[in-house]
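*Asks:* Provided below are the primary sequence and the corresponding predicted coordinates.
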Amino acid sequence: MTATESPTDPTAPAPASTAPANSRGRVILASLVGTTIEFYDFYAYATAAVLVFPILFFPTGNDTTALLSSFAVFGAAMVARPIGAIVFGHFGDTHGRKATLVASLLTMGIATFLIGLLPTHEQIGWFAALLLLVLRLAQGFALGGEWSGAALVATENAPTGKRAWYGTFPQLGAPIGFIIANGVFLAINLLAPSREWFLEWGWRVPFLFSAVMVVIGLWVRLKLVESSTFTKAAERGAIRKLPLGTAFRHNWREMILGTFIMLATYVLFYLMTNFTLSYGTKAADLETASAAAQAAAEASGQPFDPDAFAAAFYPGLGFTYPDFVTMQIIGVVFFGLFTLLSGPIADAIGRRRLLIWVTAAIIVFGLTFNLFLLPQLDPKFTGALVQAFLVFGFLLMGATFGPMGAILPELFPTNVRYTGSAVAYNVSSILGAAVAPLIAVALWAAADGQPWPVGIYLSAMGVLTLVALLISKETKDVDYDDAGVGAREQLAEAETEVASL
């Protein structure tokens, strides 16, 4: 419409959308509530994978083998995540972000709710573990499409110069989901009349409770409308029938860089949640551990071999579950604070510069595991060191996780942004999160309870991320309305047309 045309002229062309139709509050709430629910569901499983599932679904008679089996199923979801990224990314880049976000949330919610209804090994044998694996794969499949959609809703609706800040709101779902999930588990654990009741019924409550949260999340997301960024791309004819193929042809370098940029974040994330919970609550001496394992075996009706248990035993810190989870929740508060703080900083100085400094700090942090996590003569001193470790670790987690909501989507044009960022994010989950719990437990056991090899592993992954960041370019000022029809793609299409003549 020209300056001389009246806005009410019926013959004038319809004006193109130039601003997001979603209000700031709606954008923030929709991107935050969905990821909060998704991470709540994932944390609920992660907690049960340490406390409950080794006993109820993997009663091997060996403490280490049962824990590794439980973590293997936990990690299996990471394998399903790239598949979810491809499927949800395809629909997100071809049909829009809104419907895809609703579908991913619904899939995650149903799978989580059904986990709360599963029979155990005592009731149906190893078929119980198979059902758990299937539902865990469904969780991973759904989360594969959730994160990128939420990040795109936030950043594609962000005001100029505030993409990183808006991108922190879906990231904030991780610490909030952790606090809610572990808070529910902690309350149930404290209120449970007996350990037997907790093993039979109490652990199911957090999974069943997720249904309430899913309903709230669906209500919020159904009120969203598509961002002007995606609408403009559609109007320009930039939408591709096969965005995955387009991304692999024209943005393969960005997908590789994004995968390794996210790697250290994922490893740190699961070490600070899963590994520390295992290490912190595992008994510090054989006698205590053997008595607890025997009681758990009797409660689940399984045989117990004390000699086999003693041969496979390696020590932890011996904190009670309520005490250690409370310490973790204190640390996660810093996770949330630094997630929010990282956004304005990344908008001011750039995502790459901030992440280079934070990744260097993660590398150094990995070298301090023995300093913070070895038992001391004074239990109070041990507790103080472990609490400091959790605060530092989660602080770094917030500082590295916050900018990811902006930097990964910014690597890609609009027509492959959902697919490209989702694939990078979730392939990194295989290289980082899927194997991190398994590698950490194996290194911990091989070192007879020493945590330092786990820290070295974190530092090594940090080096890989640092290299990826040094190779990459700053994305702070990229054109987010780039629909993906640039010279490189046009040249490829022209070559295809010529070849077909």
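*Replies:* Arrived safely, thanks for sending. Numbering: from 1, shown residues only.
*Asks:* From here on, just use CA atoms for contacts and neighbour counts.
*Replies:* OK.
*Asks:* Give me the three-state assignment for residue 283.
*Replies:* coil (DSSP: H, G, I helix; E, B strand; the rest coil).
*Asks:* burial count for it?
*Replies:* 21 (other C-alpha atoms under 10 Å).
*Asks:* Check the burial of the closest residue to it other than its chain neighbours by counting its neighbours.
*Replies:* Distances taken as C-alpha to C-alpha, 6 or more residues apart in numbering put residue 318 closest to residue 283, at 4.1 Å, once the chain neighbours are dropped. The tally of other residues near residue 318 (other C-alpha under 10 Å) stands at 18.
*Asks:* Can you tell me the SS state at residue 318?
*Replies:* Applying three-state DSSP: residue 318 is coil.
*Asks:* repeat for residue 412
*Replies:* coil.
*Asks:* Please name the residues that touch the closest residue to it other than its chain neighbours.
*Replies:* In space, not counting the residues next to it along the chain, residue 412 is nearest to residue 420; the distance is 6.5 Å by C-alpha to C-alpha, 6+ apart. Contact partners of residue 420, counting by C-alpha atoms under 8 Å, 6 or more residues apart in numbering, are 89, 244, 247, 251, 254-255, 409, 412.
*Asks:* Which one of the residues you listed sits in the busiest neighbourhood?
*Replies:* In terms of neighbour count, residue 89 stands highest of the contacts of residue 420 at 31 neighbours, by other C-alpha under 10 Å.
*Asks:* Tell me who's in contact with that one.
*Replies:* 145, 418-420, 422.
*Asks:* Which of the helices or strands spans it?
*Replies:* If you go by DSSP states H and E, residue 89 is part of helix 63-95.
*Asks:* Any idea how far that helix is from the middle of the chain?
*Replies:* Distance, stretch centre to chain centre, for helix 63-95: 11 Å (C-alpha atoms, centre = their mean, to the nearest Å).
*Asks:* got the buried residues for it?
*Replies:* 63-64, 66-95 (16 or more other C-alpha atoms under 10 Å).
*Asks:* burial count for residue 354?
*Replies:* Counted with other C-alpha under 10 Å, residue 354 comes out at 19.
*Asks:* go on, residue 17?
*Replies:* 12.
*Asks:* Could you pull up the residues touching it?
*Replies:* Contacts of residue 17 (C-alpha under 8 Å, 6+ apart): 228, 231-232.
*Asks:* Recalculate using a threshold of 10 Å.
*Replies:* Going by C-alpha atoms under 10 Å, 6 or more residues apart in numbering, residue 17 touches 227-229, 231-232.
*Asks:* What segments of the protein are strands?
*Replies:* Counting by DSSP state E, the chain has no strands at all.
*Asks:* Pasting the second one now:
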Amino acid sequence: MSKAPDVLVDEAVAAKDAVPRSRIVVASMIGTSIEFYDFYIYATAAVSVFPHLFFPKGNGTTALLASLATFGLAFVARPLGSIVFGHYGDRIGRKATLVGSLLTMGIATFVIGLLPTYHSVGLIAPALLALMRFCQGLGLGGEWSGAALLATETAKSGKRAWAAMWPQLGAPIGFFLANGLFLIITLFMGHDNANPDLDSAFLTWGWRIPFLLSAIMVIIGLYVRLKLEETPVFARAVERGEKVKTPLATVFKTSWRQLIIGTFVMLATYTLFYIMTTWVLSYGTGKTVAAGGTGLGFKYSDFLVLQLIAVLFFAAGVPVTGWLADRYGRRITLLVTTAAIMVFGLTFAVTLDPEKMTDARMLVFLIIGMVLMGFTFGPMSAVLPELFPTNVRYTGSGIAYNTASILGAAVAPFIATWLATSYGVGWVGIYLLAASALTFIALLVMRETKDASLDAPELDPRGVEL
């Protein structure tokens, strides 16, 4: 009697003694940690540095919005990155493509640390910053789906969500490293985001340190990934002649429903995270109404400490839902979590009331948001790859993940800032609720993928390369 595809996967994984599971875990997690570190140091600098050095004209809100616009530019590049890297990931393999995406993002981040400012070269400075931000987006567009496939396509049967949660831990790890380093530097150099001194050591050269240090992390990541081998699922698909000539055309032809569902399944996750990180940092450290602003007036370093504490709860939530998704299924785990996010959105007007704000109140708000983030983010690197067949899995999961980044993350800080300034902070929560409602509907439509085989895809014969 022939063996089930998932049993074959288990045997193939066990046979690969040259690539122990621990190395796969490290390779998938360290890569995404580096990528998210690179991405988050830009997000932090977009609030505390770039408005002063790259967009100095106009009032403070205008400069902040311009800086957040370049922050959002990377999300426009991410779907393009998923197409480019997805093409090669589905054509030549996961390993080589993961190396390419890591280099793309790492080099762009390092170059940002070397850029001249507006005061030195004028408009060339923000143009170069935007270009490097675009390159960051290209790299991350190919990184996440490759790391997710590395984890899922080598996982044991019934343990895919648990295996796939390791690259998801890269998000809180990268966030912690990026913001922890910024906190150390700002405290050491005495930077006050509410009253910045353009001639201070931090704004003169200190802000460049986190960007330049990314080179060390990239070298480590490359060393680990170059020691990997191709995933057994992809290798067998190649042996069966299932590679397609044009993964992009094939995925839109055969899996367009999965693309739509996957995109909206990710929408609430992205909206929640960038409200809880980028937007809330600008709102929390912004000038109070009494000082002529619309923020809460927290000291920059104090707020970073609160965020760093909260992100630990994000990390703790990821393995919890990895286990729950394997035990009870992806849909029910995410449906309950998404409903909780919708309820959380209704609390913004009360919780973030400037008149009642305290450090403890803000910390509770951040912890609740980050716990929910861990719960919704944890299963995603299993869910999205499971929606697509092997020959277009890299492209399909990447496009869904990164298209959601445009709809949910690219515009989230900008829209949230505008809503809070124009109509009050409660409307930011309503915005989160609306995005979560769309995700809830997508989850109702999505099929359960817990028991789906990654090794027996439904193929379109017209797309198979003969």
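*Replies:* The structure has been received and is ready for your questions. Just so it is clear, the structure is predicted and the values come from calculations on it, not from any experiment.
*Asks:* re the thing from before, what's the farthest-apart pair in the contacts of residue 420 of the first structure?
*Replies:* By the measure C-alpha to C-alpha, 89 and 254 form the most distant pair in these, at 15.7 Å.
*Asks:* which part of the second structure lines up with the helix holding residue 89 of the first structure?
*Replies:* Taken onto the second structure by TM-score structural alignment, helix 63-95 of the first structure occupies residues 60-92 there.
*Asks:* How about stretch 225-245 of the first structure?
*Replies:* Counting by TM-score structural alignment, stretch 225-245 of the first structure corresponds to 229-249 in the second structure.
*Asks:* which one in the first structure is aligned with residue 141 of the second structure?
*Replies:* In the first structure, the residue matched to residue 141 of the second structure (TM-score structural alignment) is residue 144.
*Asks:* Its match is in contact with residue 84, isn't it?
*Replies:* Yes. Using C-alpha atoms under 10 Å, residue 144 of the first structure is in contact with residue 84, at 4.5 Å.
*Asks:* so stretch 178-188 of the first structure aligns onto which residues of the second structure?
*Replies:* Using TM-score structural alignment, the partner range for stretch 178-188 of the first structure is residues 175-185.
*Asks:* Now stretch 34-46 of the first structure on the second structure. Mean distance?
*Replies:* Mean deviation of stretch 34-46 of the first structure relative to the second structure after superposition (mean C-alpha distance after the TM-score superposition for the first structure): 0.3 Å.
*Asks:* Quick one: the helices in the stretch 251-400 of the second structure, in order.
*Replies:* With DSSP state H, counting those that start in this stretch, the ranges of helices along the stretch 251-400 of the second structure come out as 256-265, 267-274, 280-285, 300-328, 330-345, 348-351, 359-377, 380-386, 393-404.
*Asks:* quick one, which of the ones you listed is nearest to residue 40 of the second structure?
*Replies:* helix 267-274 (10.3 Å).
*Asks:* matching residues in the first structure for that closest one?
*Replies:* Mapped onto the first structure using TM-score structural alignment, helix 267-274 of the second structure spans residues 263-270.
*Asks:* Once aligned, what mean separation remains between the matching stretch and the second structure?
*Replies:* Mean deviation of stretch 263-270 of the first structure relative to the second structure after superposition (mean C-alpha distance after the TM-score superposition for the first structure): 0.4 Å.
*Asks:* Make TSV from the contacts of residue 17 of the first structure and add distance to residue 183 of the first structure to it.
*Replies:* Shown next, in TSV, are these (distance: C-alpha to C-alpha, whole Å):
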residue	distance to residue 183 of the first structure
227	35
228	39
229	38
231	41
232	43
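*Asks:* Closest to residue 338 of the first structure out of these?
*Replies:* Nearest to residue 338 of the first structure among these, with distances taken as C-alpha to C-alpha, is residue 227, at 27.5 Å.
*Asks:* That closest one against residue 154, yeah?
*Replies:* Yes. With contact defined as C-alpha under 10 Å, residue 227 of the first structure counts as touching residue 154 (9.5 Å).
*Asks:* Give me the neighbour count for the aligned partner of residue 364 of the first structure in the second structure.
*Replies:* Using TM-score structural alignment as the criterion, residue 364 of the first structure maps onto residue 343 of the second structure. Neighbours of residue 343 of the second structure under the rule other C-alpha under 10 Å: 15.
*Asks:* residue ranges for the helices of the stretch 101-250 of the first structure, please.
*Replies:* Counting by DSSP H, counting those that start in this stretch, the helices of the stretch 101-250 of the first structure are 121-124, 127-156, 163-191, 195-197, 204-221, 228-235, 243-250.
*Asks:* From the chain's centroid, how far away is the third one?
*Replies:* Think helix 163-191 of the first structure. 11 Å.
*Asks:* on average, how far is that helix from the matching bit in the second structure?
*Replies:* With mean C-alpha distance after the TM-score superposition for the first structure, helix 163-191 of the first structure averages 0.5 Å from its match.
*Asks:* Which one of the contacts of residue 17 of the first structure is nearest to residue 219 of the first structure?
*Replies:* residue 227 (18.3 Å).
*Asks:* Not counting residues beside it along the chain, what's closest to the counterpart of residue 123 of the second structure in the first structure?
*Replies:* Alignment note (TM-score structural alignment): residue 123 of the second structure maps to residue 126 of the first structure. Closest residue to residue 126 of the first structure apart from its sequence neighbours, by C-alpha to C-alpha, 6+ apart: residue 57 at 7.4 Å.
*Asks:* Same question for residue 213 of the first structure.
*Replies:* Among residues not flanking residue 213 of the first structure along the chain, residue 37 sits closest, at 6.4 Å (C-alpha to C-alpha, 6+ apart).
*Asks:* Tell me the residue in the second structure aligned with that neighbour.
*Replies:* By TM-score structural alignment, residue 37 of the first structure lines up with residue 34 in the second structure.
*Asks:* residues contacting that match?
*Replies:* 40, 102, 105-106, 170-171, 173-175, 177-178, 214-218, 220-221 are the contacts of residue 34 of the second structure under C-alpha under 10 Å, 6+ apart.
*Asks:* Thanks again, I'm all set now.
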